[in-house]
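**Student:** Only the shape, not the letters, is given here:
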């Protein structure tokens, strides 16, 4: 079993990528539909979440889903509380030498000032304690930027860091994810404004504090190089943001030191109807390609 320090070193220095298996209530039907399970195949929310848990279990238990190419896994809260066989999911991952993270945000507010802030996160401290007791290493929370609005972007970054500090105080490592919408007409300008605000907040962290960033693949290659090398940044992850796997991997290869934290791009070719061999082959191809792009 990893120690906390070994997990930090694994995430900071390891070769591989992060698997994002954290689709929540709102995105679960879409994720299931992509897997070949439509809404007629479950009668209520309980069955829906069982279906998504079965899918994730099929992925996690596959022989190709291993620490050779995967560093960690981001979990939805119900998945974290679930079991594979009789073993809690975080323990199962740790025994495979995979670092577990928990998605903690509760979705997005309505659009305002060109961004969608996170909704309040109730009972965060107690949820973090439960996660830590289960062996979870860190957290992830997402907000989204749609326009180059200085007020909105500053608010996004300040909110991310405020929650990040609370998470650090509870002994977990936060992944801050201020996503830039890939369809934004002024995407490059947004990224410039975003980076300036991130640097301002990083400079406020104490000597002992460090975070992980999860950012949209930038318009300009290596645009986040200074963040990759920043003393307060453990690692920079990239989200696929709706790009298909080929596009996401091609863009990722242009950003040295950034590793993937893909969800749709990882899972898109997996189907419930596939035989075990077909499923395993599809998953293996996705893992191999994302791994290659993450270490190039």
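**Tutor:** In hand now; what should we look at? Because the structure is a prediction, the values reported are computed rather than measured.
**Student:** only C-alpha atoms for contact and neighbour calcs from this point on.
**Tutor:** OK.
**Student:** Going along the chain, name the helices of the stretch 151-296 of the chain.
**Tutor:** Ranges of helices within the stretch 151-296 of the chain are 187-202, 225-228, 245-252, 264-267, 276-295, based on DSSP state H, counting those that start in this stretch.
**Student:** With distance to residue 95 and mean neighbour count added, can I get the ones you listed in JSON lines?
**Tutor:** As requested, those are arranged in JSON lines below (distance: least, C-alpha to C-alpha, whole Å; neighbours: other C-alpha atoms under 10 Å):
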{"stretch": "helix 187-202", "distance to residue 95": "33", "mean neighbour count": "17"}
{"stretch": "helix 225-228", "distance to residue 95": "29", "mean neighbour count": "17"}
{"stretch": "helix 245-252", "distance to residue 95": "28", "mean neighbour count": "19"}
{"stretch": "helix 264-267", "distance to residue 95": "22", "mean neighbour count": "23"}
{"stretch": "helix 276-295", "distance to residue 95": "19", "mean neighbour count": "18"}
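**Student:** Below is structure B, check it against A:
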């Protein structure tokens, strides 16, 4: 029998590996929050400071998390931003609300943004406060982490370096008894997307082969140019799940592409929030959110490629 990391919560690990559903990305950071708020109907003129900005986006997250449409029947896990983790929903810290009230597993975004492009990629900025972030995750009952890096061109050396950096970070996360999500996004707009994905998959295979038997990761990847391109990675004993980015795709296109890729489930942000508005009544808000959740769930579990 395959041996699992005894320090990981085996109940949550089994849910992530086997349960039908998808992951919601509620991890907008300093750079992406203004755009999300604007789409929701709250312009930058509505807030003057970063604290006010994060207050408003947390009100949006509270509305989402408390919605009856947002539950573990279709949602497996949610990725949170550091500020969100420290705030409360209905009298509980956000991660505790997710797990205790909704049965949804909380993850924490830990990257500090992207480095400048070099060799066709943008690797992670140095995470100088990594020990503090990992302790924060443990203190607030987070199960795992996510860090994002981006591939712009099909540069073999750059992609190999990016993937190695991601796996080196993953090993630090694993050492803290947390489950890492490795996010290596291939830019949807890249003219070399298909070639970059070939190099990315090979680099991931090389790094997976270096993991110990009881070390597990999740992979967060852009929907591939070739349907089912990453299906073989899902069979690797170290891979808990492969989740797909919606990127710049709208919900309709993102869900249509996802449905063609077996062994991938959604990790959507933009596609989840599409159509939500500050001015909507609770009934209208819950209806729009429910429609989004249903569409993303169906794309995650019903595969044309099977």
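**Tutor:** Here it is on my side, so go on. Just so you know, these numbers come straight off a predicted model, no measurement behind them.
**Student:** closest to residue 68 of structure 1 out of the helices of the stretch 151-296 of structure 1?
**Tutor:** Across the helices of the stretch 151-296 of structure 1, residue 68 of structure 1 has its closest neighbour in helix 276-295 (9.5 Å, C-alpha to C-alpha).
**Student:** Need the contact partners of that closest one.
**Tutor:** With contacts defined as C-alpha atoms under 8 Å, 6 or more residues apart in numbering, helix 276-295 of structure 1 is touched by 15-17, 59, 62, 64-65, 69-70, 245, 249-250, 252-253, 257-260, 265-267, 269-271.
**Student:** Structure 2: matching residues for that helix?
**Tutor:** With TM-score structural alignment applied, helix 276-295 of structure 1 matches the range 282-301 in structure 2.
**Student:** and the matching stretch, how far from structure 1 on average?
**Tutor:** In the superposition with structure 1, the aligned residues lie an average of 0.4 Å away from stretch 282-301 of structure 2, counting by mean C-alpha distance after the TM-score superposition for structure 1.
**Student:** Please state the offset of that stretch from the chain centre?
**Tutor:** In terms of C-alpha atoms, centre = their mean, to the nearest Å, the centre of stretch 282-301 of structure 2 is set 18 Å apart from its chain centre.
**Student:** can you give me the strands for the stretch 101-250 of structure 1?
**Tutor:** Assigned by DSSP state E, counting those that start in this stretch, the strands in the stretch 101-250 of structure 1 fall at 115-116, 138-145, 173-180, 211-216, 233-239.
**Student:** From the contact counts, what lies against the last one?
**Tutor:** The reference is to strand 233-239 of structure 1. Helices and strands touching strand 233-239 of structure 1, by 3 or more C-alpha pairs under 8 Å, 6 or more residues apart in numbering; DSSP states H and E, are helix 4-13, strand 211-216, helix 225-228, strand 258-262.
**Student:** give me that answer again for 6 Å
**Tutor:** strand 211-216, strand 258-262 (3 or more C-alpha pairs under 6 Å, 6 or more residues apart in numbering; DSSP states H and E).
**Student:** same question, the first one
**Tutor:** Using 3+ C-alpha pairs under 6 Å, 6+ apart as the contact criterion, the elements in contact with strand 115-116 of structure 1 are strand 138-145.
**Student:** If I take the strand it packs on and strand 211-216, what angle do their directions form?
**Tutor:** Counting by axes from the mean of the first three to the mean of the last three C-alpha atoms, to 10 degrees, strand 138-145 of structure 1 points 40 degrees away from the direction of strand 211-216.
**Student:** what angle separates strand 138-145 of structure 1 from helix 187-202?
**Tutor:** Using the same axes, to 10 degrees: strand 138-145 of structure 1 against helix 187-202 is 140 degrees.
**Student:** In structure 2, point out the residues matching strand 138-145 of structure 1.
**Tutor:** Under TM-score structural alignment, the match for strand 138-145 of structure 1 is residues 144-151.
**Student:** Name the nearest residue to the counterpart of residue 120 of structure 2 in structure 1, ignoring sequence neighbours.
**Tutor:** In structure 1, the residue matched to residue 120 of structure 2 (TM-score structural alignment) is residue 114. Counting by C-alpha to C-alpha, 6 or more residues apart in numbering, residue 114 of structure 1 lies nearest to residue 147, which is 4.7 Å off, once chain neighbours are set aside.
**Student:** ok, now residue 103 of structure 1?
**Tutor:** Closest to residue 103 of structure 1 by C-alpha to C-alpha, 6+ apart is residue 140, at 4.6 Å.
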